[in-house]
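1. Return atomic coordinates for the entry below.
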Amino acid sequence: MNQEIKQCIQILENGGLILYPTDTVWGIGCDATNETAVKKVYTLKQREDSKALICLVANDAMLERHVEKVPEVAYDILDLATKPTTIIYDNPLGLAQNTIAQDNTMAIRVASDKFCQYLINKFKRPIISTSANITGDPTPRSFNEIKDHILKGVDYIVNLQHDKKNGPPSSIIKLSNDSTVKIIRE
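-> As a prediction, this is how the structure comes out:
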């Protein structure tokens, strides 16, 4: 695993794209602070850049560095969640502008997968996590269902867990600073 993390960090630091197993599905990732790298993700997925992406952080401390104010209820939601949960926060900080939605929000998930946690900790920056498919196509249920266009479009494919079936996609909750909670995806 250490060799895979080293390889990923080298690619991420150079603005490249990785294909990696997450706590939910196989994801396309890049440095969430690098606008040029994020643009490559939109291009590969054939996705409009007006549709915001999810980014992963390694822990609560990293989350707090990239959100102006994490509402207290967010910690309760994350502690009580029974599956990976992505929360959309107001006023993200230090992320590429093209990752941020037009309403100045960002979808962020604290990674629960050990590989993702180690990778993000070593990289010291959030990474993008978006499903490994062209926008509009079904999300691949396993590595073997990822189409050639995606496989050839990334700079590095993590050589771990190729036999793993995807878990369910994360829940998505929009949590405003005024404590308004809206469930986007259960």
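2. For the rest of this, base every contact and every neighbour count on C-alpha atoms.
-> Noted.
3. tell me the helices in this protein, going along the chain?
-> Using DSSP state H, the helices of the chain run over 2-13, 35-45, 60-65, 72-80, 114-123, 148-153.
4. and this one, so I can compare the two:
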Amino acid sequence: MNIKMPLQALRNGSLVLHPTDTVWGLSGDATRPETVELLRKTCQIPPQQGLIILLWDTSMLDRYVAKVPDLAFDLIEYAEDPLTVVFPQGKNVAENLLAPDRSIAIRVVKSGPCLDLVKSFGKPLVSTIAAISGQPIPKKSEDIAPDIRQAAQEIIPAPAGWTSGKPSRIVRLGVGGEFEFIRK
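-> Next up, the predicted model:
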């Protein structure tokens, strides 16, 4: 897979449409407020809703989370399915990416072409399902709405054999290590 052009698009603050480790995603540079705003506008995501960032390794968590409970590493490492963890306080990302309570949702991508993309980019990607908020999750590339396609400067095709699955599980962690599943 050639990701040279998608990487350039991300560096320029544009959005990229691509298969993630779960579903079709629309992603951009999580450190650029204008990119986050473009993503929110494109997918009609309200400002009170936090967004997910994608990372490539748990060693990166300390850069983007104020305090990482030890339990987070075990949850991520041993999760059999993709898992998004909501931490109480994010940092070093665009302010308009955080939820109103300053929490941050992070998924460490473990495999697939999305891992290559985020790792090669070297910074977190803000990412959301490639659909208008509240609309069905696209199963195939052809199911993605024209408005979403047009907003993406680059589109990475799905590799042979890739199928859109279900969104990740989401767990909210407290500073003391307490947790609750938001989406199973």
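5. what's the TM between chain one and chain two?
-> Between these two chains, after superposing, the TM-score reads 0.94 (TM-score structural alignment, normalised by the length of structure 2); 184 aligned residues with a Cα RMSD of 1.4 Å.
6. returning to what we had before: quick check: which of the helices of structure 1 is nearest to residue 24 of structure 1?
-> Closest of the helices of structure 1 to residue 24 of structure 1 is helix 114-123, at 10.9 Å (criterion: Cα to Cα).
7. just to revisit the earlier point, between the helices of structure 1, which one is nearest to residue 159 of structure 1?
-> Of all those, helix 2-13 sits nearest to residue 159 of structure 1, with 7.0 Å by Cα to Cα.
8. Can you name every helix or strand that the closest one contacts?
-> Applying 3 or more Cα pairs under 8 Å, 6 or more residues apart in numbering; DSSP states H and E, one finds that helix 2-13 of structure 1 makes contact with strand 18-21, helix 114-123, strand 156-157.
9. How many residues are close by the closest residue to residue 149 of structure 2 other than its chain neighbours?
-> Nearest residue to residue 149 of structure 2, sequence neighbours excluded (Cα to Cα, 6 or more residues apart in numbering): residue 17, at 7.2 Å. Applying other Cα atoms under 10 Å, we find 27 residues neighbouring residue 17 of structure 2.
10. Which position in structure 1 pairs with residue 17 of structure 2?
-> For residue 17 of structure 2, the aligned position in structure 1 is residue 19, judged by TM-score structural alignment.
11. burial count for the equivalent of residue 105 of structure 2 over in structure 1?
-> Structural alignment (TM-score structural alignment) places residue 105 of structure 2 against residue 107 in structure 1. Counted with other Cα under 10 Å, residues neighbouring residue 107 of structure 1 total 23.
12. With the one 4 residues further on instead?
-> As a burial measure, the neighbour count of residue 111 of structure 1 was computed by other Cα under 10 Å and equals 23.
13. Wait, it touches residue 55, no?
-> No: here residue 111 of structure 1 does not reach residue 55: they are 9.4 Å apart, not a contact under Cα atoms under 8 Å.
14. Would you check how far apart residue 166 of structure 2 and residue 128 of structure 2 are?
-> With the distance defined as Cα to Cα, to the nearest Å, residue 166 of structure 2 ends up 13 Å from residue 128 of structure 2.
15. Give me the more crowded residue out of the two.
-> Neighbours were counted for residue 166 of structure 2 and for residue 128 using other Cα under 10 Å; residue 128 has more, 25 against 14.
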